[in-house]
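Chemist: here's my sequence, what's the structure:
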Amino acid sequence: MSSSIAAAPDRLLPSDPGTRAIARNLLELVQDLPIISPHGHVDPAMLASDTPFPDPASLLVTPDHYVKRLIHASGVPMDRLVLGTSPDVDARSIWREFCKAWPLFDGTASGYWLRSEFEHVFELREEISEATADATFESLQRRLNEPSFRPRQLFKDFNIEVLATTDDPMDDLRFHAEIAADKSFEGRVLPTFRPDAYLNIAHPDWVENVDKLIGEAGDGASGYAGYLAALENRRDYFIKHGAVSADHGVLTPRTLKLDRAEAERLFVKARCGEASAEDRDIFEAHMMYESARMSVQDGLVMTLHPGSFRNHHLPSFEKFGADTGHDIPFPVSYTEAVRPVLQDFGTAPDFNFILFTMDETVFSRELAPLAGFYPSVYIGAPWWFLDAPDAMLRFRSAVTETAGFSRSSGFIDDTRAFCSIPARHDASRRIEASFLARLVAEHRVSEERAAELIVDVVDAAPRRAFKL
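Modeler: Down below sits the predicted model:
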């Protein structure tokens, strides 16, 4: 089948025979290292309950915005890709749409990952095509029904050591507690504090969220004081349940330090529904500063994910909700935006500030120089549209000449698609081997040093950046 491309032992390695031989040796050093996944979107309930995956479409198509968006771009209405939209749309019909669209994925990162999953996880032998849609659905369904294909067994088979989820600040984290208490479970599943809906006053539920936050975690205080106290208390709750980071999905990386009276004035204005668009931007920027202050105080790693115009197609958002494939990148600038935080906390002991971008022009122009000076700054791995083979090579080339290898976060899979995790990490390891092999072939790094570097980049870097 065409997915046999994913079985080629030299996939993603350099085409030059001599450089490829070096890359093979480097890859061998890291190929079997455990997976460290410190940022992603897997549902912890799946691992706590260990329930079987329902069907191929629900596992491989509907949760993956990379997949849905490209099928939709070919002219397939989103209604045909979302369960429950009409009686004639079910898992099998969605799978048929995917198989019909399969040729569209040639050359894409998601196509590569899917081929790898079909080959190495599902051991699928049939060709994916419109003609074989029902046969491949049934083959995959039989595999999903096997006891060995439960989430916990796959977690073990994938050799995952650490998996971080992304969680609402008011989540009781009971699934994390269940997993942590289960002595038979090997590995760590860590919550991540994600307070966007409580910091961004443009969020439609912000007032309701804040009222609940203060009421349940504000220690009896009210207003802005209760708000800050509640955020700090919930962060502490997450830390007690194993969290190592707080993640912030923001429109821009802007940070701003307001005096207490001005921050409180904006907070009151927002709760009354009177905040302007400028007020909203200023308050969120200030809360990024406050979040950095809290990270210095409690030790949570602070990660920043800006630059996505979320829900770009309003009709799709209104009908199908968020994360349905129409979030679009736009340019960002970091140097002035994060200066308020770095002025006060850039050299603070034990503060780790990981900066991500979907604007790859920022890698060499701003992020590498920032990380090359401030001890707190780490460069986030290529993320969302950039987590692809050629883009990862461009990233490594762009940042390394200024910041070296030690100032990056390690690979971040950032996925909801659980079965793609090993494929994504394998691709990253092959790209790192390819990049280092070129440096060795060009006599820029010795082969002995490259062997040390690839282990550091794959294993030590995420542990260092996320304090694991």
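Chemist: hey, let's count contacts and neighbours off CA atoms from now on
Modeler: OK.
Chemist: now do the strands in this protein.
Modeler: Applying DSSP state E to the chain gives strands spanning 35-37, 160-164, 188-190, 245-249, 301-305, 308-309, 328-329, 353-355, 377-379.
Chemist: what comes into contact with the first one?
Modeler: Same thing as strand 35-37. Applying Cα atoms under 8 Å, 6 or more residues apart in numbering, the contact partners of strand 35-37 are 158-164, 411-413, 422, 425, 459, 462-463.
Chemist: alongside the first, I'd like the structure of this one:
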Amino acid sequence: MKAFMDKDFLLETKTARTLYHDFAARMPIFDYHCHLDPSEIYENKTYKNITELWLGGDHYKWRAMRANGVEEYYITGDADDYEKFVKWAETIEKLIGNPLYHWTHLELKQYFQVETILKRSTAKQIWDACNKIIQEPNFSARGLIKQSNVVLIGTTDDPIDDLRYHKLLQEDQDYGTTVLPTFRPDMIMAIHHSQSWAEYVGKLGQVTGIEITGFDKLMEATEKRMDYFSEMGCKLSDHSIEPIVYEPATIQELDAIVSKAFDNEPLSEKENNQFLTSLLICLGKAYHKRGWVMQYHLGALRNVNSRIYRAIGPNVGVDSFRDGAIAEPLSKLLDEMDQMQQLPKTILYGLNSKDNEVLAAIAGNFQEGGIPSKVQFGSAWWFNDHIDGMVAQMKVLGNLGLLSRFVGMLTDSRSFLSYSRHEYFRRILCNMLGQWVENGEYPDDIEWLGQIVEDISYHNAEGYFDFNLKQSRVPLT
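Modeler: Take a look at the predicted model:
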């Protein structure tokens, strides 16, 4: 019997162990998509205890605690931090089969040197051990990033954000990790919420000095913000699209839709779809012009528990995934940009695993000479970032595309401890390749395999995004 989470955790073969320890483990981290707050990085945030660091804002954990019958008072309520930690420890005991069990113990081991299993009976011991380490000077936002060997962090930013902290981080010559903004225009897309949309677009007009009276002016203001983001080093956009639609419209129809939204008149489903279609096409063309990468996160069904949403707000663990058809509207959307030769590099992430083959096949339809895997089937996301989900995503990509050109893992997280997920992913990748080799499916050429592992772990993302890094980070020895 193997020991729990030893150095060969998830590495079932000799080939897998060699690939991980000699190649994957030493590569830096290129975290091109996350939800970290740049102000916390610049100000080098410190933490009062493990609960603040671990449970604050982590809707994965909140969701699990609710499933374990924990009262909201101990999740997002006013219970003291130790009580919340104990309730999390009690929940961990019930999480066999869930990736949170692995992530929790990877983080304890990597950042706190704690190898004790977390459960109710060990909660006080681990609480004390972690809180002692948290008080050390290097246990801060920047310290955790440095420990994790992170080269680049791509945050997620609203178009009207002033990017003040990005500017300060870039001017900080003593800080080596590159932190760059990502353009996320979800609020511009949310025209179905006409009142909040009109208020937001009004702010967009104020920030840009453009009076937004119709669709063209909306795009003019949006592109002006893109130019500002470009000045701050941005080369990446991101969209949460739910659902994906395709409904063409004339400029007259678009202006009428914008006017209705400004007047707080309800839009029909067709009008909403017309606006989204034209907006996404115009955004894609604008990204292409600037050499940006476009990310589509597809299929979230958000805030389905309206009671909890009203009480606590969004992003609290009451989201799911859609099960509608995506192949035709997504293909038409990308094809329209491609016909104009203005389709940017694009990454497609699917939240419903039923769409894996669909997305991988669509990505293969829109490739371009000179740009390896220009359109990517992105990493297993949110409900899929567990062993089965990661393996399924990579196998589909291998079957229908080029796994060796995959840009690899991202954290998609608000926690500075989530870099352990890169280790998790790399172990899973190496184990999968190792099994293939030892089954005789692929040659036992360790240098060839090692290069593939290093590329997926780091080099592919470095080349695909082509960011200007503050400094190159050498692999760990």
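Chemist: need the TM-score from the superposition.
Modeler: Superposed pair, TM-score by TM-score structural alignment, normalised by the length of structure 1: 0.92. Supporting alignment: 453 aligned residues with a Cα RMSD of 1.9 Å.
Chemist: ok, back up a step: possible to save the strands of structure 1 as TSV with mean neighbour count?
Modeler: Listed next are the strands of structure 1 as TSV, based on neighbours: other Cα atoms under 10 Å:
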stretch	mean neighbour count
strand 35-37	23
strand 160-164	20
strand 188-190	24
strand 245-249	23
strand 301-305	23
strand 308-309	18
strand 328-329	16
strand 353-355	27
strand 377-379	27
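Chemist: in a markdown table: these, plus distance to residue 389 of structure 1.
Modeler: Formatted as a markdown table, the strands of structure 1 follow (distance: least, Cα to Cα, whole Å):
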| stretch | distance to residue 389 of structure 1 |
| --- | --- |
| strand 35-37 | 18 |
| strand 160-164 | 22 |
| strand 188-190 | 27 |
| strand 245-249 | 24 |
| strand 301-305 | 20 |
| strand 308-309 | 21 |
| strand 328-329 | 18 |
| strand 353-355 | 20 |
| strand 377-379 | 18 |
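Chemist: and residue 430 of structure 2, what's its match in structure 1?
Modeler: In structure 1, the residue paired with residue 430 of structure 2 is residue 433, using TM-score structural alignment.
Chemist: hmm, that match is touching residue 19, no?
Modeler: No. Judged on Cα atoms under 8 Å, residue 433 of structure 1 makes no contact with residue 19 at a distance of 9.9 Å.
Chemist: okay, these two: which has more neighbours?
Modeler: Neighbour count, other Cα atoms under 10 Å: between residue 433 of structure 1 and residue 19, residue 433 has more, with 30 against 21.
Chemist: any idea how far the more buried one lies from residue 445 of structure 1?
Modeler: 13 Å (Cα to Cα, to the nearest Å).
Chemist: just residue 353 of structure 1 next, same as before
Modeler: From residue 353 of structure 1 to residue 445 of structure 1 the distance is 28 Å (Cα to Cα).
Chemist: repeat that for residue 82 of structure 1.
Modeler: 50 Å.
Chemist: for the two, work out which one has more neighbours and name it.
Modeler: Counting neighbours by other Cα under 10 Å for residue 82 of structure 1 and for residue 445 shows that residue 82 has the greater number, 21 against 15.
Chemist: wait, doesn't that one sit right on residue 62?
Modeler: Yes. Counting by Cα under 8 Å, residue 82 of structure 1 touches residue 62, with 6.5 Å between them.
Chemist: and residue 293 of structure 1? What does it align with in structure 2?
Modeler: With the correspondence set by TM-score structural alignment, residue 293 of structure 1 lines up against residue 285 in structure 2.
Chemist: wait, what's in contact with residue 304 of structure 1?
Modeler: 247-250, 253, 353-356.
Chemist: filter the residues you listed by whether they're kept in structure 2.
Modeler: On the basis of both residues aligned by TM-score structural alignment, their matches' Cα atoms under 8 Å, what survives of the contacts of residue 304 of structure 1 in structure 2 is 247-250, 353-356.
Chemist: any chance of those in TSV, with distance to residue 98 of structure 1 too?
Modeler: Compiled in TSV, these are given as follows (distance: Cα to Cα, whole Å):
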residue	distance to residue 98 of structure 1
247	32
248	32
249	29
250	32
353	39
354	35
355	34
356	31
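Chemist: in structure 2, which residue is most central in space?
Modeler: In structure 2, the centroid-proximal residue (Cα atoms, centre = their mean) is residue 412; its distance is 2.7 Å.
Chemist: how close does the aligned partner of that one in structure 1 get to residue 159 of structure 1?
Modeler: Under the alignment by TM-score structural alignment, residue 412 of structure 2 pairs with residue 414 in structure 1. The spacing between residue 414 of structure 1 and residue 159 of structure 1, counted by Cα to Cα, is 17 Å.
Chemist: same question, residue 235 of structure 1
Modeler: Taken as Cα to Cα, the span from residue 235 of structure 1 to residue 159 of structure 1 is 29 Å.
Chemist: ok, the two, which is more surrounded?
Modeler: Set residue 235 of structure 1 next to residue 159 and count neighbours by other Cα under 10 Å: residue 235 wins out with 26 against 17.
Chemist: contact partners for whatever residue of structure 2 lines up with the more buried one?
Modeler: Under the alignment by TM-score structural alignment, residue 235 of structure 1 pairs with residue 226 in structure 2. Under the criterion of Cα under 8 Å, 6+ apart, the neighbours of residue 226 of structure 2 are 159, 183.
Chemist: same thing with residue 456 of structure 1?
Modeler: Going by Cα under 8 Å, 6+ apart, residue 456 of structure 1 touches residue 406.
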